[in-house]
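Colleague: can't give you the sequence, but here's the structure:
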C-alpha cells in the first residue's frame, strides 16, 4: 500500500527480516548476549502513517492479530517517536497508524520495522532533517534489530546485532513463512537457551565469547546459490524455541517433506522460514502447509530498508 506524503500525513515502510545464520555467544556483563548474525530483509512490510498530534499515540490495522501489542509508552514505535523528538527538540506529538503484515512476536522483527519506519516518517513529518546515519544511531538505542530494519538488504550484525556491516548478495531468494498462533518472548527464548546450555554443559561445546558467521553463508550469498545457502542456514536459538513450542519440529519436517530446501526457526521464533528453490516450489510448499491448517505467507529477499512512501 502507498500513500501520498502531505503536510498532515507521511507514510513510511520498513521490512521484516529473517536470520540466515544466528550464533549466540555467552552472556555479557550487561546481561545481553554477544551474537553474530546474517540478516536478510524480506518483502513483508510494516507501513506506518504518521500525522500531527498533541501527544503520542498508536493504532493498528491489517490482518495480523495485534491484541498482545501494547499501545502505551512501552510500544517500540512510540519509543522511536519520542526518542526522535527528544533528540531534535521537537515539542509536538504524533499519531501513528500502523498497517501490520509481519507476525507479532514471531522472530521476524515486526516491532523493529515499526520503529524504523516511525523514525523515517516522523523525521519527514516534523521536518527535523536528520540524515540516515544519525537515524541508524538512534535506532541502535531502541533495539538490536531496529538498525537493520532501517538499512535493509543483507547484512552482518554483531554485538547485540545492532553493529552492522553490509554483505554482498546476488540474485533473489524465495521464502515461505509458517506462522504460529502464539508468539514467543525473545528474552524468554534466550533464557531457555542459557538453561539448555547449562543443563547439557558436559555434552555440548561452550558458547563462544566472540561468535562469528560461517564463511559458507557469505559464499552462498555472494554466489546467489540457493542450495548452498540452504545447507548453511543455522540458528542457535532454534533448540530453545523447539523446547518451548515442540510442535515447531513437526512444522519444519512437513515443510521440508513438501519441497523446501531447508527450514529454520526465524530469530527467536516461533515463525518457521522455509527456503524454496523458486516461486513454483514456494507455492507447492504453501499449498501443503495450508492443507495441514498452517497459515503461511510468501516473500522474497533481499528487500529495501525503511523508506518514505510516495506516489
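Modeller: Okay, I see it. From a predicted model like this one, the values you see are computed outputs, not experimental measurements. Numbers count the residues shown, from 1 in each chain.

Colleague: going forward, measure contacts between C-alpha atoms and count neighbours the same way
Modeller: Noted.

Colleague: And stretch 206-225, end to end?
Modeller: Across stretch 206-225, the terminal residues are separated by 31 Å (C-alpha to C-alpha, to the nearest Å).

Colleague: Buried residues in it, which are they?
Modeller: For stretch 206-225, a neighbour-count test (16 or more other C-alpha atoms under 10 Å) marks 207, 211, 212, 213, 214, 217, 218, 219, 220, 221, 224, 225 as buried.

Colleague: Which two among the residues you listed are spaced furthest apart?
Modeller: Across those, the longest distance by C-alpha to C-alpha is 30.0 Å; it joins 207 and 224.

Colleague: residues touching residue 59, list them.
Modeller: Contacts for residue 59 were tallied using C-alpha atoms under 8 Å, 6 or more residues apart in numbering; they are 71, 95, 96, 97, 98.

Colleague: Surely residue 235 touches residue 265?
Modeller: Yes: counting by C-alpha atoms under 8 Å, residue 235 touches residue 265, with 7.1 Å between them.

Colleague: These two: who's more crowded?
Modeller: residue 265 (31 against 18; other C-alpha atoms under 10 Å).

Colleague: put this beside the first:
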C-alpha cells in the first residue's frame, strides 16, 4: 500500500487586505479554516522522482509542467542536502483549480508531510513550516491544515484556541479566477484596509455565535472578484438568499463561495437545492475545522 496524505481545502472565513507595499505585496489578515474535503496524494517507490496528476480536475493542471507538488519535493530535497530515494507522487486532484481554496498550497503541504514520512527525515515541524513558507503566501498555513489567524504575507500564524466544527456548503460556478487579475482590479478600486485595527478573536461556543461574529468581518477582495468574474456574484447572491445560510462569503480571491449552516441537516438541504438550481455548478457539503487525519 502506498503512503498517503490528505490535502484539505482552505477556507478564508474572513480576509482583510491592505494597500500594496513598496515590493508590491499586500499585507493581509485572514482567519483560515480547513474542510474535510480536498485532494489526496500518494507516494510509491520509483526509479526516478516524478509527479503524476489524475482526477476530475487534473485537466486544469495539464499545462503546468512544474506544479507545487513538484516544487515542494525539490525544496525539501534541497533543504536536507542528502541523497534521497526516488518516489512517484500521485496527486488525485478533486478540488477545482484557481478557486480560492488554497489547493496548490495544500497539495504542497501534503507532499512535504508525506515525503518527510517516506524519507524518514527528522525535520521538526518548524523546519518543515519554513520550507512550506518558501513556496507561497498560503504555504505555511496549509501545511498542517489547522485553523489559524494568518497575518503579514501569510507567514505569521496564530493558532485558533477553539473553533467549533462548522457545517458548510462550498459552491463554485466553474470558471477559474485569476488571483493576479483580482488583485489588479482591487488595486484599481483603491479601497484598502488600514490594517491597524486588530479584531479580537472571541471563543465561539457554537456555529451560530461564530457566524454572527464573522458577519461583522468581510473579504476585501469580493468586490474586485465580482468585477473580474461575474459568476462569483451570482453564486454569492444565490447562497445569501437561501434560508439555511447563516453567512455567505467568498473564499480567498474567488471563485469558490461558502455558506455556513447551523447543522449538517441544513447543509445537506442547501447543497441539494444548489445542485438542483444550478446543475453545472461545483457543489460540496463539508465540515470546516481541522486538522483532519490523512484517512479522511
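Modeller: Thanks, I have it. In this text, all values refer to a predicted model and were calculated from it rather than measured experimentally.

Colleague: Check the contacts of residue 59 of structure 1 against residue 185 of structure 1 and report the nearest one.
Modeller: Nearest member of the contacts of residue 59 of structure 1 to residue 185 of structure 1, counting by C-alpha to C-alpha, is residue 71, at 17.5 Å.

Colleague: I figured the closest one was touching residue 57, is that so?
Modeller: Yes: when contacts are counted by C-alpha under 8 Å, residue 71 of structure 1 is listed as touching residue 57 (7.1 Å).

Colleague: Residue 150 of structure 2 belongs to a strand?
Modeller: Yes: when DSSP: H, G, I helix; E, B strand; the rest coil is applied, residue 150 of structure 2 is found to be in a strand.

Colleague: secondary structure class for residue 19 of structure 1?
Modeller: Following three-state DSSP, the label given to residue 19 of structure 1 is strand.

Colleague: helix/strand/coil for the residue nearest to it when sequence neighbours are not counted?
Modeller: Spatially, and ignoring its direct neighbours in sequence, residue 19 of structure 1 is nearest to residue 39 (4.8 Å; C-alpha to C-alpha, 6 or more residues apart in numbering). Look at residue 39 of structure 1: counting by three-state DSSP, its state is strand.

Colleague: Give the aligned equivalent of residue 39 of structure 1 in structure 2.
Modeller: Matched across to structure 2, residue 39 of structure 1 falls on residue 32, judged by TM-score structural alignment.

Colleague: What segments of the stretch 151-300 of structure 1 are helices?
Modeller: 186-199, 215-223, 226-232, 238-244, 247-257, 279-291 (DSSP state H, counting those that start in this stretch).

Colleague: Excluding its own residues, what touches the fourth one? List them.
Modeller: Going back to what we said before, that points to helix 238-244 of structure 1. With contacts defined as C-alpha under 8 Å, 6+ apart, helix 238-244 of structure 1 is touched by 184, 189-190, 192-193, 196, 248-249, 264-265, 267-270.

Colleague: could I get these as CSV with distance to residue 117 of structure 1?
Modeller: Shown next, in CSV, are the contacts of helix 238-244 of structure 1 (distance: C-alpha to C-alpha, whole Å):
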residue, distance to residue 117 of structure 1
184, 23
189, 26
190, 26
192, 31
193, 31
196, 36
248, 30
249, 33
264, 27
265, 25
267, 20
268, 22
269, 22
270, 24
